[in-house]
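Undergrad: Okay, sequence plus prediction incoming.
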Amino acid sequence: MDAFPLDAESAAGAGVSAALPAPGTALKALDAIPDPGGAPADYAPAPILIVRSGETVTAFLNVCPHQGRPLCLPSGRTLVSEGRFLVCPFHGASFDIATGACAGGPAGGSRLTAVPVQVADGMVVAA
């Protein structure tokens, strides 16, 4: 499937030059994502992190807007607080899992770059 480029503002803000997946692109099996928790997508052209908490499944560029560091550890482990907040392991910025809005820490006022996804037949796919 074709990919489409990030818009210039999102790419510049995230410090990423990549392409997002086209709708329908399979990114990860739902049962491979901890609940609550997250896991990197199986998609090489862009660093995408899929986050899950109950019925809520969202995805973002795997880049903290504070200093451009990954939001998951090298092992793929993702820090989730209270089942509602994704926490950057480097400086502790926290982001609302549903919206990507910064909820605290040094990235105040910023938000994660969302990647539209949906769940279909047990797979998380680009929407």
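TA: Arrived safely, thanks for sending.
Undergrad: can we go C-alpha only for contacts and neighbour counts from here?
TA: Fine.
Undergrad: how about the strands in this structure?
TA: Taking DSSP state E, the strands of the chain run over residues 4-5, 19-20, 26-29, 37-40, 48-53, 56-61, 79-81, 85-87, 94-96, 102-104, 117-120, 123-126.
Undergrad: here comes the other one, which I'd like you to weigh against the first:
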Amino acid sequence: MPEGERIAAVDDVPELGSHLFTVEDAFTNEREAILVTCDEAPGVRAWLNNCTHEAQRLDRGDGVAMRNGEIICPKHGSMFDACSGECNNGNAAGTTLPSIEITVADGAVFLRDDNYEYLRDGGMDDDDGPDSTSHLSF
């Protein structure tokens, strides 16, 4: 069995959408993170659950919006490559989502990032997160 905390089975990561989980950073701050599918090995990537343009959650609890291998910000529509995290359009153009190091083994995804500790599946239990008044829908 690989080192690191098990996050989820690879099969639990939807092809279009995300698997939301919560981690804790070195300063004991809880952070939301997402697993998304990717066409490049190992087939899954992990990102912090925030748009780089502003503190906007990409997955608000019902999975990220995805199209053609890109994660779509629900507020302004910036699109991030699911494999590289890079954005080349919209308000977040020229930025890259902060990644979380993972490994895939035995059909499961494991947290391997020394900067984070896995806490639980699902998002943070707070009501203070950013909100959107966007007209966009997917």
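TA: Structure received. Treat the numbers as computed from the prediction; the structure is a model and nothing was measured.
Undergrad: And the TM-score between them?
TA: For this chain pair, the superposition-based TM-score is 0.72 by TM-score structural alignment, normalised by the length of the first structure; 103 aligned residues with a CA RMSD of 1.8 Å.
Undergrad: coming back round to it: in JSON lines: the strands of the first structure, plus distance to residue 71 of the first structure.
TA: Shown next, in JSON lines, are these (distance: least, CA to CA, whole Å):
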{"stretch": "strand 4-5", "distance to residue 71 of the first structure": "21"}
{"stretch": "strand 19-20", "distance to residue 71 of the first structure": "17"}
{"stretch": "strand 26-29", "distance to residue 71 of the first structure": "17"}
{"stretch": "strand 37-40", "distance to residue 71 of the first structure": "9"}
{"stretch": "strand 48-53", "distance to residue 71 of the first structure": "8"}
{"stretch": "strand 56-61", "distance to residue 71 of the first structure": "9"}
{"stretch": "strand 79-81", "distance to residue 71 of the first structure": "8"}
{"stretch": "strand 85-87", "distance to residue 71 of the first structure": "7"}
{"stretch": "strand 94-96", "distance to residue 71 of the first structure": "10"}
{"stretch": "strand 102-104", "distance to residue 71 of the first structure": "13"}
{"stretch": "strand 117-120", "distance to residue 71 of the first structure": "18"}
{"stretch": "strand 123-126", "distance to residue 71 of the first structure": "19"}
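Undergrad: I'd like those as JSON lines, with mean neighbour count appended.
TA: What follows is the strands of the first structure, written out as JSON lines (neighbours: other CA atoms under 10 Å):
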{"stretch": "strand 4-5", "mean neighbour count": "13"}
{"stretch": "strand 19-20", "mean neighbour count": "20"}
{"stretch": "strand 26-29", "mean neighbour count": "20"}
{"stretch": "strand 37-40", "mean neighbour count": "24"}
{"stretch": "strand 48-53", "mean neighbour count": "24"}
{"stretch": "strand 56-61", "mean neighbour count": "23"}
{"stretch": "strand 79-81", "mean neighbour count": "19"}
{"stretch": "strand 85-87", "mean neighbour count": "26"}
{"stretch": "strand 94-96", "mean neighbour count": "24"}
{"stretch": "strand 102-104", "mean neighbour count": "19"}
{"stretch": "strand 117-120", "mean neighbour count": "18"}
{"stretch": "strand 123-126", "mean neighbour count": "21"}
